Structure formats: structure tokens, C-alpha cells
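# sequence and predicted model, in that order:
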Amino acid sequence: MTSLALIIKHKTQPGKRDEVRKVWERHMAPAVSANPGHLAYFYCFDNADPDAIVAFQQYASAEAAGEFLKTDSYAAYLQEVEPLLSGPPQVTTLTPMWSKDV
């Protein structure tokens, strides 16, 4: 199987970035930490835009990514976070070719 990586950029409603982060920490941080399908995950604030969040995720496979989107944790996160966002995220799908092992 080939791993799958995603770069996801969210735009929040003006001034709501910290609130979105709290929702993410409540629902997604524990779910991602417990998910063996996640090989790497970076949740980042965009330094150039106070209303932007960028996440880099690497999954073991496309199937692992699809399964994660079906979890109760992800559904609860979406329900709570969507009103705080300005619209759907910008998603870039990537195939990792090399990475540095830490």
C-alpha cells in the first residue's frame, strides 16, 4: 500500500481561530493520537493569516484516511466546527515519495 498525505487549509470566521483550535483539541487530538492509520499529523496556524489553519496529515493508506472520516469523533468535530469556518477547506492530496524518519 502507498501512504497518502493531505494538506488541508481552513479559513475561520474572523477572529474564531482560537475557538476552532479548542474544538479541534477536544475532538481530533485524542482521535488522531489513538488512530494507527495516522503516520504523521501537524496542526498549524498560518503566520500570514490570523484566520487560517493548515493541517498536514500522513495516513498509512487512502483506505485508512477514508475510515477515519467515518468515525464518531470526526462527525462530532464537523458538527461543532462548521459554524466557525468561513467555508469548506482547501484540500491538496499528495503521494509521499520520501520522508525523514525521526
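All right, it came through fine. Residues are numbered from 1 along each chain as shown.

# from now on I want contacts and neighbour counts done on CA atoms only, so please keep to that.
Noted.

# do I have it right that residue 81 meets residue 25?
No: shown here, residue 81 and residue 25 do not form a contact pair, counting by Cα atoms under 8 Å, at 11.3 Å.

# ok, which stretches of the chain are helices?
17-34, 62-68, 72-81 (DSSP state H).

# and here is the other one:
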Amino acid sequence: MRETSYISALCILLLAYLFGGCSQETSPATSGNADRKELTEYEVVPAPDDYLLGLPVRLKYEGATGNLFIQDLDQKKVVEMDMGGEVIAEFGGEGRGLVN
């Protein structure tokens, strides 16, 4: 279970890098003139059972639409997300065949 949490956290960091960290612009932090702000709102950290993904293994970025496809082995599905991180569609699920 702990390994799944690490993989989920890694996937979230990868998504943050893909959607927010690919900018060519320089930020105020790199120029030495960073503004400091006090945090007034805090987000609740979700429990591991609340994660969208269990065991993400493949990512595919579709440049034409800006959507990201993520294959999740644990939940046996593919999730399509937009640039804002919202789930657009989910494909697949548990099969009905016999397990050998």
C-alpha cells in the first residue's frame, strides 16, 4: 500500500511539472526579487483511498488537445485528464473473463 502512495505522489509531481513547469518565462524567484506571502488557506491532504490513481504505469500527452492519458494497472482503466487536472473520461474496468 505504501508503494502505491509513493507512485501516486510521483505521478502528481509529474503532472505538476508537465502542466506548470514547462514555461520558458523567468520567474521573480530566479531574478532575486521574490515576493513573500503568508499562507492563509490550507488544503486538506487526501487519504490514500481518495486518490484517483492506484498504480499509474503509462502516460501519453496528446498535444492537439492538451489532454493527458494515464493507464492505471491497479484500477484496470485509462483516465483522460485536461490541462486543469479535471477528469474528462475513464475507459476500461474489471474484466468478466476467467482468470487462469
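Yep, it's here. Source: prediction; values computed, not measured.

# TM-score of the superposed pair?
Once the chains are laid over each other, their TM-score by TM-score structural alignment, normalised by the length of structure 2 reads 0.31; 51 aligned residues with a Cα RMSD of 4.0 Å.

# still on that earlier bit, mind putting the helices of structure 1 into a markdown table with distance to residue 91 of structure 1 and mean neighbour count?
Formatted as a markdown table, the helices of structure 1 follow (distance: least, Cα to Cα, whole Å; neighbours: other Cα atoms under 10 Å):
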| stretch | distance to residue 91 of structure 1 | mean neighbour count |
| --- | --- | --- |
| helix 17-34 | 17 | 16 |
| helix 62-68 | 13 | 15 |
| helix 72-81 | 15 | 14 |
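
# and of the ones you listed, who's closest to residue 4 of structure 1?
Between residue 4 of structure 1 and these, the tightest spacing by Cα to Cα is seen for helix 62-68, at 5.6 Å.

# okay if I get the helices of structure 1 as a markdown table plus distance to residue 42 of structure 1?
Shown next, in a markdown table, are the helices of structure 1 (distance: least, Cα to Cα, whole Å):
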| stretch | distance to residue 42 of structure 1 |
| --- | --- |
| helix 17-34 | 10 |
| helix 62-68 | 15 |
| helix 72-81 | 17 |
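
# figure out which of those is closest to residue 52 of structure 1.
Taking Cα to Cα, helix 17-34 is the member of the helices of structure 1 nearest to residue 52 of structure 1, at 7.0 Å.
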